[in-house]
Structure formats: structure tokens, C-alpha cells
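Colleague: okay, sequence plus prediction incoming.
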Amino acid sequence: MKLVRFGPKGAEKPGMIDGQGTLRDLSGVIDDVAGDVLLPAGLAKLAGLDAATLPTVPGTPRLGPCVGRIGKLVCIGLNYSDHAAEAGVAPPAEPVIFLKANSSICGPDDPILLPRGSQKTDWEVELAFVIGKGGRYIEEADWADHVAGYCVCNDVSERAYQLESTGQWTKGKSADNFAPLGPWLVTADEIADPQALDLWLDVDGVRQQAGNTGTMIFPVREIIAYVSRFMTLEPGDVISTGTPPGVGMGKKPPTYLRKGQTVTLGVDGLGAQRQAVIDWDDRPL
């Protein structure tokens, strides 16, 4: 299944993309793509629906983040050896964990907002996965029991805030609209192998990143086991798994986003995103 959330920011409704690509309204069945809906029983209920009986949604409404009421957005840094090399650091011996503020989460086609004074806002296409059944100290062998599905994430980053002066990754990763999620949540049964997916990102139509999740240092199964050693994972939590090489920071010379540019990105089988780059003070209110 492809589950979506559509409508104005803060008032999104749950939906489903049917086999013909039509957006169907799920608000008569569930209140949101969130919480217990993401448990195995909740997803089984949705899978049993006849999509043709659900109301169609006219037009092309805005898509919100594909998961609602996210408890936490956990990210894995430097998870591709080539990306670690372009960042000038050795590949990590253990997963690097950081959090993005939930206020950074936005829809897949919402604009990237350049913070006031930003000169080094960067792009990062990533595979993200959503927790269904939660848990603590999850065994690596049981990882698949805990994944509700997968989606695309752009881990937008302000490198000066992240790495310069006092640094701090969370500070550099958490500005508003720095975590577009979607366009849809693809349930785990549709992704045969999360370690065999191509990722790509373009800026103004020029390819900047091209990679494959098979080159991750720590695959999804290891990430779940490792992260759950340090915190309880709950239904609807999102974990973004790192980016392949080709970020702006790694260019020679470094190249960062500017007002007026357009970023497009995607992951095989999970859809694509498109974001206009605008200044914070030009954001739609």
C-alpha cells in the first residue's frame, strides 16, 4: 500500500494511492496515518479494504508528511563510506545517532526555507523507515517485525550551524522544513529488500547524488537493533538512514543551496519530492 496525508498544513487527512494512481480518502476509516494504524493489525485492516469503494480526492491537493503525530525523528549520520570520505572523516565503527526537531518535518513538496543568514544549507537524499510495532532491545533477527514501511527523506542541513563555531548536529539539522517526508509511506510488504534501492537527487535538473542503499555501512536491520539499545522505539517513529555521496559540502569548491533553486529527489519504489528553495522571510503564511 501507498499511504498518504493530504490537505492544508496541520489539517491533513489520511489517504491511499490505489492501483491506478488515484488518491482515495481514508478519513472515513481512520483518523490519521499514525499510531496504532501502523501496527500490523492496523495495516492489515487497511490492506483488506476495497480501494474502489473509497471516495476519490479531486484535483491535486498538497501532500503533507506521510506519517502523522511522529514521536521522534532519529537520523543516522555518515552511513555511507563515500559520504564519510567527502566529509573528511573515517567511516564510523558504530552508527552515529542524532535527532531532528519535529518542527522540521514537512510535506514532500513544501519549500526548503533558508534560515536567516544561512550561507551553507545543503541537501541529503535518504531512505527513511517508519516503526510499526515498537520495542526496546530489539534483536537484529526480528527487525522486519518492527517496520511498518518506508519513505523518502531530504535531510536538509545547515553546515555552518552543524559544524562550525560550537557546532551541534541537531542545531544544524532542525530548522523549519528541514525534513520533508513522503510523498507516501510504502508498506514494508512492497519493498522486497531495503538494501537494494537506488537513491538520487538533482539541483536545478543537474544530478548531484546517485547511490544505492546496498552500500550502507549499517543496514536497516542493524540500525533498528542499535537504536533500540538506547531508546524505546514507538509506532510512528521515523528513522532516516543516511545519505550517499554528492552533498554540497563535498563539492570542490563546496556548493550550497540558493534562493530560487529547485531540488528534486527520490528513492526507487518510494516516489519523488520537489522543493523550491526560498528565504525564511518569503515563506507562505
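Modeller: Nice, I can see it.

Colleague: rest of the way, CA atoms for contacts and neighbours
Modeller: Will do.

Colleague: so which residue is smack in the middle of the protein?
Modeller: What sits nearest the mean C-alpha location of the chain, by Cα atoms, centre = their mean, is Cys153, with 2.4 Å.

Colleague: tell me where the stretch 151-285 of the chain has helices.
Modeller: Taking DSSP state H, counting those that start in this stretch, the helices of the stretch 151-285 of the chain run over residues 159-163, 169-173, 220-227.

Colleague: below is structure B, check it against A:
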Amino acid sequence: MRYVSFLKNGATHVGVREGQQLRVLGAFTMEQLLRDGVDLNAFALERHSGEMIDVDAITFLPPLSRPPKIICIGLNFADHTAESNFVQPDYPTIFLRVHTSLVAHDAPIVKPRLSDSLDYEGEIAVVMKKGGRYIGKDDALDYVAGYSLFNDGSVREYQFKTPQWTVGKNFDATGAFGPELVTPDELPEGVRGLRLETLLNGKVVQSANTEDMVFDVASLISITSEAITLEPGDVIVSGTPSGIGWAREPQLFMKGGDTCEVRVEGLGVLRNRIVDETPVA
């Protein structure tokens, strides 16, 4: 199933995409469905007679607008670690995002007026359907509700102001998330063997295979849960490959008027235009 969160009559609704149409399931959020332990495949089948609307007519929301936690993984592709002049760690590099940094598919990513170093990072997001602590690697994929796309927009100047990356990774409206939450049965196990690409103004700037991740999805869930109790609706953003603008010569950053896309086989295309932040009056 391909779940979509969207606005309808001013309220959040959830639907299931069927080609170029969307079957409306109701006025609730993905957070509510996951918190209630709903079987997403069965739930969609039960509501097979819902209203149909054109996908082009909707305003997308992030699959989850207020996840309990957004756990991001850095340095999870060795080529990206090398271009960033880090030594490859033997433990996942974990940092957090906040929900106010999220934007939906087809919504603008906002380049802050404080910096010209807004960079792209195409990634796959993993959404948890149930939680726990000390989740075994062999069982970890049973905890996944689905997968989505993420652009971990990073304000590099602020990311590297301190040893902690938090500020540069959390400017408002810099983390694009969507367009759909795709259930695991639609994809290879653990999203292995998929091509991940980022395009800036139609040019491929990142291209890698998920087989190249240092820590696969099951490992990320298991290792993270050793320290942090995972909850339904938590999002794990699994890392970006090489090709970031910061590491290029000359450097390449997103600016107002640009369009950035992240695409992965089976997960579709996450597309956002870049706009300059409006100065405060």
C-alpha cells in the first residue's frame, strides 16, 4: 500500500494512492493509525469504497507531520564519509531532527537568510509500526510500517559551527519528507538493492545503491533500540551517499529558484522547489 497524508477541507486526511488517484480513508493522521496498532494493509482493504480524488488535486503533507522522534543517521555510506574527511565510525552516527524542520512533497524548502550553504542529502526514511527496546536484528524488520523519501537539507555553515550537528540540521522547513509511506510488501526486504539518486535542477548529483549502506535498516533499528526506546511512528532517516554540495569543488548549494528531487526505485520521487526565506518585517 502507498499511504498519503494530505489536506482536505482544512483537515489532515489519509488516503491510499492507486495510480494517479487517491482513495480517501478518512480524517485522521498516520501517527494515530500507528499509535493504535492498525494493520495498514488490512485497514486500506476494509475501506475499499472510499471517495476517489486526483492526486494532482491534493496538497501533500509529510507522511507524519509530528513523529514522536526523528532519528537521523550520518556517515552511513563510506564514500560520503570519505568526502566529508571523517574516519568511518564503527557505530552509527546518530543525531535528531525536530518536526518543525519538516516539509512535504511539492512544498518549498526554505533557504535561511542567515546562510548560503543549504545543501541536499537524499535519503530513505524508515517508519516504525511498533516500538521496543533491545530489538534483535533478526526481528527488526517486523517493526517497520513502511518507507519514504527524505531530503536532509543541511545548513553546512551552522552544522559545523560546533562539534554537534543539531542546529545545521534543524532550520525550519529544510527537511523534506514524502511523498508516500510505502508498506514493506511493496519493496525488497530492508529496501536492499535499490538505486538512490538526488537531482538538482535535473542533474544527478548523488547516486548510490542501498547495498552500500554501512549499517543496513535492521542494524540501525537494533542498535538504536539498545539506547533509545523506539515508538510507533518514530522515523529513522538512514543516511546519504557521496556527492553533497559541501564536498564539491566548486561547492554546490541549493538556492532560491532551484528544484531538488530525491528518487528511489519503488518509492517514487520527492520533489521540492527552493525559496529564499522572507525577511522579518
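Modeller: Thanks, I have the structure now. The structure presented is a predicted model; accordingly, all values stated were derived computationally and were not measured.

Colleague: TM-score for the pair, please.
Modeller: TM-score of the superposed chains, computed with TM-score structural alignment, normalised by the length of structure 2, equals 0.93; 278 aligned residues with a Cα RMSD of 2.0 Å.

Colleague: ok, back up a step: out of the helices of the stretch 151-285 of structure 1, nearest to Met1 of structure 1?
Modeller: Smallest distance to Met1 of structure 1 across the helices of the stretch 151-285 of structure 1 (Cα to Cα): 20.1 Å, for helix 220-227.

Colleague: what's the matching residue for Phe43 of structure 2 over in structure 1?
Modeller: Residue correspondence to structure 1 (TM-score structural alignment): Phe43 of structure 2 is matched to Leu46.

Colleague: does its match count as helix, strand or coil?
Modeller: Look at Leu46 of structure 1: counting by DSSP: H, G, I helix; E, B strand; the rest coil, its state is helix.

Colleague: just give me the match in structure 2 for Leu201 of structure 1.
Modeller: Aligned counterpart of Leu201 of structure 1 in structure 2: Thr198 (TM-score structural alignment).

Colleague: export the helices of the stretch 151-285 of structure 1 to a markdown table and tack on mean neighbour count and distance to Cys75 of structure 1?
Modeller: Formatted as a markdown table, the helices of the stretch 151-285 of structure 1 follow (neighbours: other Cα atoms under 10 Å; distance: least, Cα to Cα, whole Å):
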| stretch | mean neighbour count | distance to Cys75 of structure 1 |
| --- | --- | --- |
| helix 159-163 | 18 | 14 |
| helix 169-173 | 20 | 10 |
| helix 220-227 | 21 | 10 |
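
Colleague: circling back: the residue nearest to the centre of structure 1 maps to what in structure 2?
Modeller: Under TM-score structural alignment, Cys153 of structure 1 pairs with Phe150 in structure 2.

Colleague: with Gly21 of structure 1 instead?
Modeller: Per TM-score structural alignment, Gly21 of structure 1 is aligned with Gln20.

Colleague: what about the match of Leu201 of structure 1, neighbour count?
Modeller: 29 (other Cα atoms under 10 Å).

Colleague: if I look at it, how far off is Val205 of structure 2?
Modeller: 6 Å (Cα to Cα, to the nearest Å).

Colleague: cool, Ile109 of structure 2 as well?
Modeller: On the measure of Cα to Cα, Ile109 of structure 2 and Val205 of structure 2 end up 18 Å apart.

Colleague: for Lys8 of structure 2, same thing?
Modeller: Between Lys8 of structure 2 and Val205 of structure 2 the computed distance is 35 Å (Cα to Cα).

Colleague: of the two, give the one with the bigger neighbour count.
Modeller: Set Lys8 of structure 2 next to Val205 and count neighbours by other Cα under 10 Å: Val205 wins out with 19 against 15.

Colleague: quick check: closest non-adjacent residue to the aligned partner of Arg271 of structure 2 in structure 1.
Modeller: Aligning on TM-score structural alignment places Arg271 of structure 2 opposite Arg274 in structure 1. What sits nearest to Arg274 of structure 1 in space, not counting adjacent residues and going by Cα to Cα, 6 or more residues apart in numbering, is Thr264, at 4.4 Å.

Colleague: please report how far the one you found lies from Trp184 of structure 1.
Modeller: Taking Cα to Cα, one finds Thr264 of structure 1 at 15 Å from Trp184 of structure 1.

Colleague: between those two, which one's more packed in?
Modeller: Higher neighbour count among Thr264 of structure 1 and Trp184: Trp184, with 28 against 21, using other Cα under 10 Å.

Colleague: any idea how far the counterpart of that one in structure 2 is from Tyr91 of structure 2?
Modeller: Here Trp184 of structure 1 is matched to Glu180 in structure 2, going by TM-score structural alignment. Here the criterion is Cα to Cα. By it, Glu180 of structure 2 lies 30 Å from Tyr91 of structure 2.
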